[in-house]
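# All I have is the shape, not the residue letters:
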């Protein structure tokens, strides 16, 4: 992934409403959501939602498909995976990032 692609995605997610919209759509996965469903869940005005959805689609974070009279928005899973890999590339100097197991000290009263 190129830095410019990652920056574009992060800029789109750097706005609270867009982040909330994206998270809601990601929760639905392949099923996706219509704008009406998003409005019902988040209470965002239609014109505002259209603007935010357009930004998320332009950043390639969402895929949109027309089904009859409805638009269905789904997460672009490939990009989400690429972003995760981009962020974690060379994480922890190539060593395991999981912390060493800690033992819990049990005390008796």
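It's in. Predicted, not measured: the structure shown is a model, and the values here were computed from it. Residues are numbered from 1 along each chain as shown.

# From now on I want contacts and neighbour counts done on CA atoms only, so please keep to that.
Noted.

# mind listing what's buried in whatever helix or strand residue 71 lives in?
Assessed by DSSP states H and E, residue 71 sits inside strand 70-75. Judged by neighbour count using 16 or more other Cα atoms under 10 Å, the buried positions of strand 70-75 are 72, 73, 74, 75.

# any idea how far the last one lies from residue 85?
Taken as Cα to Cα, to the nearest Å, the spacing of residue 75 relative to residue 85 amounts to 16 Å.

# put this beside the first:
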């Protein structure tokens, strides 16, 4: 991932409704959710949700697919993981940090390897 793609992905997530939708889709897993279920869960009008899902799709963070009359949206875990890797790739000056068996970038880590 390059800086430009990272900025697009981060900008898409830097809005409360889009972040909530993306987190919901991450929880749903690869099966995804119908747009109507997302709107219901987030208590959001369909027109607003459509705009937010379009932004997440443009950023490559979600993928829509047609199933009958429904559009199902699923998180793109490959893009999410690539973004996370891009953000952490220079952790600890680029040196491997998992000497203690715990990645430095894991939740609760306060410094390299702790």
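Cool, got the structure. The model shown is predicted, which means the values in this text are computed figures rather than measured ones.

# TM-score of the superposed pair?
Comparison of the two superposed chains (TM-score structural alignment, normalised by the length of the first structure) gives a TM-score of 0.87, and 99 aligned residues with a Cα RMSD of 0.9 Å.

# Okay, the closest residue to residue 28 of the first structure other than its chain neighbours and residue 12 of the first structure: tell me how far apart.
Nearest non-adjacent residue to residue 28 of the first structure, counting by Cα to Cα, 6 or more residues apart in numbering: residue 74, 7.7 Å away. Noted for residue 74 of the first structure: a distance of 16 Å to residue 12 of the first structure, by Cα to Cα.

# same thing with residue 89 of the first structure?
Per Cα to Cα, residue 89 of the first structure is found 21 Å from residue 12 of the first structure.

# can you give me the helices for the second structure?
Secondary structure of the second structure (DSSP state H): helices at 3-13, 16-28, 35-42, 46-58, 77-88.

# Can you pick out the residue with more neighbours from residue 89 and residue 12 of the first structure?
Taking neighbours as other Cα atoms under 10 Å, residue 89 of the first structure and residue 12 compare with residue 12 leading, 23 against 11.

# what's the spacing between the more buried one and residue 96 of the first structure?
30 Å.

# Return the residues in contact with residue 39 of the second structure.
The contact partners of residue 39 of the second structure, by Cα atoms under 8 Å, 6 or more residues apart in numbering, come to 45, 46, 49.
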